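Enquirer: after the sequence you'll find the predicted model.
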Amino acid sequence: MIRLLIAEDDPMVAELNRRYVESVAGFESIGVASKPEDVLRRAAVEKPDLILLDIYMPGMTGLEVLEKLRATGSRADVILISAATDMDSVRKAMQLGAVDYIIKPFQFERFQQALLSYEKRRRFFSESAQFKQSDIDAMLFRSEQSAPLHELPKGLTKETLSIVWTAIQETEQADFSAEDIAFASGVSRVSVRKYLSFLQEAGVLTSDVLYGSVGRPQSRYQIHEAGREHMLKYI
């Protein structure tokens, strides 16, 4: 499991990012650091594998935080999230070793792509102590293509997907949440979120994030009519 620390001072954005992280198989959020000094402290003590770092933080920019992380010897990888689109910010982020740079506003698909690409690189470097040039070339230049539509990602099963899909089809609501489907299907909310994320990536579902006056933002899903036929390849 890849342990990820969220560095974000806006509680609502931090919660949304946490939900995004938890919906990607193989990743877990170890918490939120809302201040630069908290990021540095938790990076030193908890040693996360990956830090999701907002470039605008109170008292210190994300680039300055990243620079201090490197100066203190932190080996945590960093994905920067920013509304800044100037070349200097992007160049400095890359020079300091950021593994990705996501520009706000972004869609879940781009966020998910960043995590999955990171997971592939991390797995590549853990598989062997020595590499041939062809291995490195394959890692650096391979195209990031999705798995064939009829294949399920690791950790998902045809049987559970069928249960979740049945619950989705039987819901009488125009849209639904992971909690709705978990209640109707008897599958845990954590597992349901993984299946809903997969179905969204496959084009079977679409989603919107709703912000209420109180409480956490909630993802609401809808069936994409053009994607119904894809389900025949899975179940």
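Expert: Yep, that arrived.
Enquirer: make it CA atoms for all contacts and neighbour counts henceforth
Expert: Will do.
Enquirer: what about the closest residue to residue 104 other than its chain neighbours, how many residues nearby?
Expert: Nearest non-adjacent residue to residue 104, counting by Cα to Cα, 6 or more residues apart in numbering: residue 83, 4.8 Å away. If you count neighbours by other Cα atoms under 10 Å, residue 83 ends up with 13.
Enquirer: this is the other structure I want to compare:
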Amino acid sequence: MLESIQVLIVEDDFRIADINRQFINRVEGFIVAYVAKTGEEALTYLRGAENLPQLILLDVYIPDVQGLELFWTLRTEFTEVDVIMMTAAKEVETIAETLRGGIFDYIVKPVDFDRFERTFVGYRKQKHLLTTKTELMQEEIDLLTGLQITAPPLQDNDEMLPKGIDQLTLEKIKMILHESDESGITALDAGSKVGVSRSTARRYLEYLVSIKEADAQLKYGDIGRPERKYIPWTK
């Protein structure tokens, strides 16, 4: 499993910074490494850090820098650190420039926790894929680049999928399955993570077993009947 992802918050409003800290602490797999109120403080922390954070939560409006000056300094000096913008700035020019700079997401204030959580869970999944594999399939790359946020166009292999199996849900189940590694995942847990029923998740998992992309094992607990868990196919 991945270690906790370290996050640097750059926010001059202490109230918003505290809300951001609380939100981050509520999302599994993340921890706040530091909170900086100015650009100078953020750069001093990063330049002196023994271990850089993996992620920066950045506001556009920082009092001691102009516009996106701090953003571009971060992208130039710390290319290995990812950036999520969280700001009240809605100008198209600003959004376009940060997108060109390679941000993971752009969140407009004020934000509710559900929207915040979706971004951070998506980032965690991306980190998992990029740190546990040496190669990615095209559908995994499409998920990383956001091309399957909406239903994908019909492909030839979509027509060959059995009734009751759609490509988009299948890719989500596959991603959850690969996140589980050797620990495995139950249909109940997979359904909860993807947002489908237990029986639906089981149908997709069994389909992956049938095409040799997953393996099913029985796990015996102290009491009760054995639990069926699914792991990525490794044979």
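Expert: That came through, no problem. Model, not experiment: these values are computed from the prediction.
Enquirer: aligned to the residue nearest to residue 104 of structure 1, what sits in structure 2?
Expert: Aligned counterpart of residue 83 of structure 1 in structure 2: residue 88 (TM-score structural alignment).
Enquirer: hmm, its match is touching residue 95, no?
Expert: No - checked against Cα atoms under 8 Å, the pair residue 88 of structure 2 and residue 95 is beyond contact range at 11.0 Å.
Enquirer: once you drop chain neighbours, what's closest to residue 92 of structure 1?
Expert: Closest to residue 92 of structure 1 by Cα to Cα, 6+ apart is residue 63, at 7.5 Å.
Enquirer: likewise residue 61 of structure 1?
Expert: Nearest non-adjacent residue to residue 61 of structure 1, counting by Cα to Cα, 6+ apart: residue 55, 5.4 Å away.
Enquirer: strands of structure 1, residue ranges please.
Expert: 2-7, 27-33, 50-54, 56-57, 60-61, 77-82, 100-103, 205-210, 218-223 (DSSP state E).
Enquirer: to residue 130 of structure 1, which of these lies closest?
Expert: Closest to residue 130 of structure 1 of the strands of structure 1, according to Cα to Cα: strand 77-82, at 21.2 Å.
Enquirer: quick one: residue 39 of structure 1 and residue 64 of structure 1, what's the gap?
Expert: As judged by Cα to Cα, to the nearest Å, residue 39 of structure 1 and residue 64 of structure 1 stand 12 Å apart.
Enquirer: what touches both of the two?
Expert: Here residue 39 of structure 1 and residue 64 share no contacting residue, scored by Cα atoms under 8 Å, 6 or more residues apart in numbering.
Enquirer: comparing the two, which shows the higher neighbour count?
Expert: A side-by-side neighbour count of residue 39 of structure 1 and residue 64, using other Cα under 10 Å, places residue 39 first with 22 against 16.
Enquirer: what is the equivalent residue in structure 2 for that one?
Expert: The alignment partner of residue 39 of structure 1 in structure 2, by TM-score structural alignment, is residue 42.
Enquirer: was I right about residue 201 of structure 2 contacting residue 188?
Expert: Yes - with contacts counted by Cα under 8 Å, residue 201 of structure 2 reaches residue 188, the gap being 7.3 Å.
Enquirer: those two: who's more crowded?
Expert: Neighbours were tallied for residue 201 of structure 2 and for residue 188 using other Cα under 10 Å; the higher tally belongs to residue 201 (24 against 16).
Enquirer: longest single helix anywhere in structure 1?
Expert: helix 108-126 (DSSP state H).
Enquirer: how about residues contacting that helix?
Expert: Under Cα under 8 Å, 6+ apart, the answer for helix 108-126 of structure 1 is 2, 20, 24, 99-100, 102, 139, 144, 201.
Enquirer: what do you get for stretch 79-87 of structure 1?
Expert: Applying Cα under 8 Å, 6+ apart, the contact partners of stretch 79-87 of structure 1 are 50-56, 62, 93, 98-105.
Enquirer: hmm, which of the residues you listed are the buried ones?
Expert: 50-56, 62, 93, 98-103 (16 or more other Cα atoms under 10 Å).
Enquirer: against residue 115 of structure 1, how distant is the residue lying closest to residue 179 of structure 1 once chain neighbours are set aside?
Expert: Nearest non-adjacent residue to residue 179 of structure 1, counting by Cα to Cα, 6+ apart: residue 189, 6.0 Å away. According to Cα to Cα, residue 189 of structure 1 and residue 115 of structure 1 sit 21 Å apart.
Enquirer: for the nearest residue in space to residue 98 of structure 1 that is not next to it in sequence, grab the count of nearby residues.
Expert: In this structure, residue 98 of structure 1 finds its nearest non-sequential neighbour in residue 78, 5.0 Å apart by Cα to Cα, 6+ apart. If you count neighbours by other Cα under 10 Å, residue 78 of structure 1 ends up with 24.
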